[in-house]
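Engineer: From the sequence below, what's the structure:
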Amino acid sequence: MTRVTFTILEEQRALLQQSIFRDESEYAALLLCGRSRSRDAWTSEEEERIVAREIIEVPESAFIKRSPVGLTWSTAPFYQAVKRAEPQNFAVAVIHSHPAGYLRFSSADDIADKETFEIAFNRLESDRPHLSLIMTPDGRLAGRAYGPNLKPRPVDMIRVMGCRWRFTYPEVNTETARPAFDRQVRAFGQQSTLDLSRLRIGVVGCGGTGSAVAALLARIGVRHLALFDTDFIDETNLNRLHYSTRTDANLRRLKVDVLGEAIAAIGLPISVARIPHHVEDIEARDALKSCDVVFGCTDDHLGRNVLNRLAHFYFIPIIDLGLLIDPRSDGGYDAFDGRVTVVQPGSPCQVCRGLIKSDIMLGEGLRRKDPAVYEQRRRAGYVADAADPSPVVVTFTTEVATMAVNELFQRLNVFRGANGAASERVRRFDEVKEADLLPSGKSRPGCKLCDRRRYDGRGDMDPFLDTAS
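Structural biologist: As a prediction, the model looks like this:
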């Protein structure tokens, strides 16, 4: 069975709430939505991910009758939305208010939705679903999907992504956490631990920071983990890659295999998908699009660029990690910083922050696709030399990993308070006094990704993420 999910930004949800709660009677609006179809990395079932892209307000003149318990309206606004959606294979979501606060569909909703979506499927050849949503005055959402058979099915997960990340699924508030997490529940309550057990989380890069992040995620109750890395373990990894051994280095075992086996051996319930591919490879694409959150633990610009765009196209937040140790010849340091950046629409992207360089990205791509041509052009001075390995110490990569996982907790349970989220945190390890919260930076004027926001909620397109292959 296909899994259907819906993702919306908090800023979009707030605008919808303002639009459809005008008085004590029901009101409706429309959403034009991007789509993503992928095969789940853990269950192999298909996921149809529907991503809010554009709010279409419905004028009051389109409503024939509105009351606190129902409405009737012209089909013209929906028909026009379907016409706009068809050329790009977008989905249309119909959302209406329930002023009385009931978070369930009524029998009148059943009749109206069937008639409405029959219009779409009579016009379209696609069998991909559209959505019906309801919202209560406190902003809660419920949804169901309609396909060509016009039989509704509940949406399997609704994600609302902002300073706080909220996840709604059929079993929410009906389960209890396992006894193994009793101490964590005492600190943060049940819900964040239960959410972690539902989320699909990716870790891109399984070196010093990535192995620490993966180990921490397994310990806090994540049950669906995807590990992305092409590298083998060698002797230089043994001082910082958690769970690695001399035998692993001698056998040149894949990092994803060593880390995946060690996490499974902890004994907590978890399914680990091992993806021995670069994130820009087509073989990694389905697993990447299956994730609810991704930790970026790679220092290559090519991979970071894919994650940067993924956050905007699919509203999959990226928690990006970095460690910079820059020693001086006199024994001091020009920099000794750990960084955690949350990449999602509404915040400056990684290009605007200066964390992705196009010339370095070009060289990395050429070196992977055609090493001989890369070497020829490098000698001629057309591409930059590959950087020397950066200084790394396990205690600091592990502390940056802890910062990142704690940011995940903040987004789930706001333990620092409602205003405690930051799009970027930097910890200066060489200073006695920490400066943990820094300004979030600015988008560069004209940036298509984070200033003009052309790609928000775009979902699948060809070429993937609108990047040249």
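Engineer: Only C-alpha atoms from now on, for both contacts and neighbour counts.
Structural biologist: OK.
Engineer: helix or strand right after the helix or strand hosting Thr116?
Structural biologist: According to DSSP states H and E, Thr116 maps onto helix 107-123. Going down the chain from helix 107-123, the next helix or strand is strand 130-135, by DSSP H and E.
Engineer: can you give me the strands for the stretch 351-469 of the chain?
Structural biologist: Assigned by DSSP state E, counting those that start in this stretch, the strands in the stretch 351-469 of the chain fall at 424-428.
Engineer: picking up where we left off before, so how far is the helix holding Thr116 off the chain centroid?
Structural biologist: 31 Å (CA atoms, centre = their mean, to the nearest Å).
Engineer: which parts of that helix are buried?
Structural biologist: Of the residues in helix 107-123, Asp109, Asp113, Thr116, Phe117, Glu118, Ala120, Phe121 count as buried by neighbour count, 16 or more other CA atoms under 10 Å.
Engineer: now swap in stretch 269-288 and tell me
Structural biologist: 270-280, 284-288.
Engineer: now do stretch 458-469
Structural biologist: Those would be Arg458, Gly459, Asp460, Phe464, Leu465, for stretch 458-469 by 16+ other CA under 10 Å.
Engineer: contacting residues around the last one?
Structural biologist: Contact criterion CA atoms under 8 Å, 6 or more residues apart in numbering gives Val306, Arg309, Leu310, Phe313 as the residues in contact with Leu465.
Engineer: Sequence B follows; please return its structure for comparison with A:
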Amino acid sequence: MIQLVFGPGDFERLRHDIWHTTLESAAILLCEPDKLGEDWRLAVREMHVVPDDQYEVRTAVSIRLNPTFGLPIEKKASLKGWSLVYCHTHPHQTASATFSPVDDNAEVALAEYANRRSPSVPHCALLFAKESHAARVLGSQEIVTVGQDDAGTDYDRQIRAFGSDGQVKLERLRVAVVGTGGTGSVVTQQLAYLGVRNFLLIDPDTVERTNLNRTVGATPRDIGNAKVAVAQRLIHSLRPDATVQSLVADVVDEAIAKELTAVDFIFCCTDSHASRHLINQVSYQYGIPAIDMGVAIDATGAAVRFAGHVKGLTAQEPCLWCLGQLDSRQVREEMMTVEQEKADPYFLGRSGVVQPAVISINSTVASAAVTMFLSIITGLDAPARYLVYDGNRQRLASVVAQKDPNCVFCGPNSAAGAGDTQPLPVRRNG
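Structural biologist: Have a look, this model is predicted:
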């Protein structure tokens, strides 16, 4: 079975925009394919209605498009491995929408062309009549079902908060979560609940017994399993159709760091200075928004002190170096390979201090981070980009911070915006 899935309101908008009362009209859709066993789910990502000046021929019963209209759309499908859906109308068809013999003949060559441009995925034809529609696999009689994404039902309550357009934006993002333990597992769970469907998970560690009190989704049976595997299972339990790439690796390694440059948003849920430095650099160098978060619990005194922070990293905001939140010595040491550590006479070894951790405190900070993410992506009215949590006073406060105009990491003379033209600060093994 092949299902063509529209975002909330998109199907009605397409019907409205493509329709002409007397002349045939056309559109080309770009769809992200997802293979589920023997079935396909084609999620509509772009809708391109043909403007009036792009028809070479247009009558009540036939159309021919200017080839230059479709070429960039078809090229994008080829590059991304996406499906093409060719839409047209029968403005005078009052009965059920039915493809004509002319349609049958035209689709043979069109199907051959589409399969050549973007092979291994299905391509479709969608027909609109006055009161109905029909869809099929391009060049065949195989029926394609047409529906609306379940965001219209599963996410109704949050759509009322930030709108259907915001929901569609969430579903189109590819989000990286670096560190899937304490705060990262909470972030991952909340993103899945919100409807994010494309994840990159990065964490080198496995589940230990001491992690079970704060890693959402982990059970005693997971001891020894990769943390990213637990997070992936959690996502699929909430969002079975989600795409998840899980990497049991350290983000500062060169090949893994490069993976981050292909996402739309990054959550930094790791406490190492090297990984936070790397994510800070990726964010500004590639223009990818990110959120850094952290929790600190001090149980050495008579009273336990606990606090946290959430920091948005975007072009307009000061970076972690501007705020003095990174230590260059720690970055240098954490970037070392084992061989470099042994060869460095100033390297004193890792401290290995076990830090306290409480799930409710992690969840408070992680929830604030996800709400900030919603503000950045959907426009939810929560403009603060730097939050400090004073746990003992139960206070979450917005902090105003200024960019350092001379910052070598995000300032005008830095690699900010340079993309692939500048190297990333990574650990190069070998």
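Engineer: Any chance you could compute the TM-score here?
Structural biologist: The TM-score (TM-score structural alignment, normalised by the length of the second structure) is 0.63; 300 aligned residues with a CA RMSD of 3.2 Å.
Engineer: could the contacts of Leu465 of the first structure go into CSV alongside distance to Arg219 of the first structure?
Structural biologist: Shown next, in CSV, are the contacts of Leu465 of the first structure (distance: CA to CA, whole Å):
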residue, distance to Arg219 of the first structure
Val306, 28
Arg309, 29
Leu310, 27
Phe313, 30
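Engineer: Including neighbour count and distance to Met403 of the first structure, could those residues go into JSON lines?
Structural biologist: Formatted as JSON lines, those follow (neighbours: other CA atoms under 10 Å; distance: CA to CA, whole Å):
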{"residue": "Val306", "neighbour count": "16", "distance to Met403 of the first structure": "23"}
{"residue": "Arg309", "neighbour count": "26", "distance to Met403 of the first structure": "23"}
{"residue": "Leu310", "neighbour count": "26", "distance to Met403 of the first structure": "22"}
{"residue": "Phe313", "neighbour count": "29", "distance to Met403 of the first structure": "26"}
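Engineer: Inside helices: which ones of those residues?
Structural biologist: Val306, Arg309, Leu310, Phe313 (DSSP state H).
Engineer: And the second one, what's its match in the second structure?
Structural biologist: Alignment note (TM-score structural alignment): Arg309 of the first structure maps to Gln281 of the second structure.
Engineer: Distance of Ile202 of the second structure relative to Asp250 of the second structure?
Structural biologist: 7 Å (CA to CA, to the nearest Å).
Engineer: distance of the residue of the first structure positioned farthest from its centre from Glu48 of the first structure?
Structural biologist: Relative to the C-alpha centroid of the first structure, counting by CA atoms, centre = their mean, Asp330 is the outermost residue, at 42.7 Å. Distance of Asp330 of the first structure to Glu48 of the first structure, given as CA to CA: 57 Å.
Engineer: Of all the helix elements in the second structure, which one is longest?
Structural biologist: Using DSSP H to define each element, the second structure has its longest helix at helix 359-378.
Engineer: and that helix, which stretch of the first structure?
Structural biologist: Going by TM-score structural alignment: helix 359-378 of the second structure matches residues 394-413.
Engineer: Identify each buried residue in that stretch, please.
Structural biologist: 394, 396-405, 407-413.
Engineer: And it against the second structure, how far off on average?
Structural biologist: On superposition with the second structure, the mean distance recorded for stretch 394-413 of the first structure (mean CA distance after the TM-score superposition for the first structure) is 1.0 Å.
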